[in-house]
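Chemist: the sequence and its predicted three-dimensional model are supplied below.
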Amino acid sequence: MGAAFQPAANLWAAIALALGGGVIAAAIVFGWLWQTSDFARGVRSAQAQPVPFSHQHHVSGLGIDCRYCHDTVERAATAGMPPTYTCMTCHSQIWTNARILEPVRQSLAQNKPIVWRRVTDLPDYAYFNHSIHIAKGVGCFSCHGDVAAMPLTWKARTLTMGFCLDCHRDPGPNLRPRDKIFDTTARPRPDPASARTLLAFYHIGSRDLTDCSICHR
């Protein structure tokens, strides 16, 4: 009676096990790399919006200050989104019949806010307050990039826990003088002496900024 398995069966079984283990390991590595990639996190990817609003046109082109639309950024946790009547302050006078602005006109006529898709959205378990960052000299550019150069708004930074901790461990390089906080263009990081001056000016350093309770409350 012949043998059920040939002598080479052990070799093929070992090869199959090795290949199976390799595929599983590769899948785990790929999954980890995918979820930590900029693509999976939406970095540098513009969100489709009800109205293709251009910061490049409104900020760089027309010189509109960030705070005209995001009017709570200096006094609240959220930067705020402009109500429709803010948009219509100008667009009741210019581009009044533009097809691209039909959602804006409908929003005003129906008294329903425009539902914008969030570009930078932190997890609910992470607490972030815009006002304290502005008060302490952190410029918009540090988290949002050069928004004034964006035809459509995209996420400029990963905004991961590691990203936040890097700044909290060494905030000096991200600080700006008061008159440069809302300048969204990239600027040379301050030299060590200037960074120390800004840290002292904004009274930063009396609390451990890497304490868990800073962001998780």
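Modeler: The structure has been received and is ready for your questions.

Chemist: all contacts plus neighbour counts: C-alpha atoms, from now on.
Modeler: Will do.

Chemist: next, the buried residues of stretch 64-76.
Modeler: 66, 69, 71-74 (16 or more other CA atoms under 10 Å).

Chemist: surely residue 65 and residue 71 touch.
Modeler: No. In this structure, residue 65 is not within contact of residue 71 by CA atoms under 8 Å, at 9.8 Å.

Chemist: below is an additional structure, to be compared with the one above:
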Amino acid sequence: MAQLFTPGADAVYRLALMTGVACLVGLPVLAAGIVRSNYVTGVGIAPAQPVPFSHKHHSGELGIDCRYCHTTVDKVASAGIPPTHTCMTCHSQIWTGSDMLKPVRDSYAQDKPLEWVRLNKLPQYVYYNHSVHVTKGIGCSTCHGEVTAMQMTYRANAFEMQFCLDCHRAPEKYVRTPDEVWNMTWKPPADQATLGPKLVAEYHIRGGSRLTECGICHR
């Protein structure tokens, strides 16, 4: 009776089996890596904007306070995007003929807002309130990075659930004194382990399981 399988069939079968196992294990790992990659999350990538606005120049070098442009950051959920007339407060007097700022002048003349490319956008099922965080001692740079060093602004963190939970589970590690909230170069001081719990109490931050309840962020 003729053989059904050739002498090399066993090797082919083993190779096929190993390839199948590798795919079953490797593809989910590869997919997870792609989903968390900067290409997907946008971390570290500065998209083209209608005007090449530099936080490094305006806030870092000129010292313009965050709240001058983001006027509602300590009042309501949204930090707010400045209207064109905020830009023109200065640029109606300086750099008035700059080609780079022509979109700003056109926006102001036509009463049409600039269409900025949004960097940080959470899913619709996530509720986030800027004012609650900054008035409770969580600084801008904790989430947005050292914006005052960014020539072109980019997304500093992916804002995955774990990122938020790290802070919600231990706010004493991240909370600051009120005068340090707007400091983009802030680092936890040597006595943060002692200072943090005191600030949590002073800010009336309810810790424990309360900050990790689903309804805190998902409403």
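Modeler: Received, thanks. Keep in mind the model is a prediction, meaning the values are calculated, not measured.

Chemist: can you report how many residues lie near residue 52 of the first structure?
Modeler: By the criterion of other CA atoms under 10 Å, residue 52 of the first structure has 13 neighbours.

Chemist: residue contacts, the counterpart of it in the second structure?
Modeler: Counting by TM-score structural alignment, residue 52 of the first structure corresponds to residue 52 in the second structure. The neighbours of residue 52 of the second structure, taking CA atoms under 8 Å, 6 or more residues apart in numbering as the test, are 100, 152.

Chemist: assign a three-state SS to residue 52 of the second structure, would you?
Modeler: coil (DSSP: H, G, I helix; E, B strand; the rest coil).

Chemist: closest to residue 97 of the first structure among the buried residues of stretch 64-76 of the first structure?
Modeler: Distances from residue 97 of the first structure to the buried residues of stretch 64-76 of the first structure, taken as CA to CA, are shortest for residue 69 (21.9 Å).

Chemist: which residue sits closest to the closest one, ignoring its sequence neighbours?
Modeler: Nearest residue to residue 69 of the first structure, sequence neighbours excluded (CA to CA, 6 or more residues apart in numbering): residue 82, at 4.9 Å.

Chemist: quickly find the element holding the one you found.
Modeler: Following DSSP states H and E, one finds residue 82 of the first structure outside all helices and strands.

Chemist: now it: how far from residue 68 of the first structure?
Modeler: 8 Å (CA to CA, to the nearest Å).

Chemist: and for residue 183 of the first structure?
Modeler: Counting by CA to CA, the gap from residue 183 of the first structure to residue 68 of the first structure is 14 Å.

Chemist: what ranges does the second structure have for its helices?
Modeler: 9-35, 38-41, 55, 66-69, 84-91, 102-110, 130-134, 140-144, 161-169, 192-202, 214-217 (DSSP state H).

Chemist: now the longest one on the first structure. Mean distance?
Modeler: So the one you mean is helix 9-35 of the second structure. With mean CA distance after the TM-score superposition for the first structure, helix 9-35 of the second structure departs from the first structure by a mean of 2.1 Å once superposed.

Chemist: could you list every residue that touches the residue nearest the centre of the second structure?
Modeler: Closest residue to the average C-alpha location of the second structure: residue 157 at 4.2 Å, with CA atoms, centre = their mean. Contact partners of residue 157 of the second structure, counting by CA under 8 Å, 6+ apart, are 43, 143-145.

Chemist: that's all I had, so thanks and see you.
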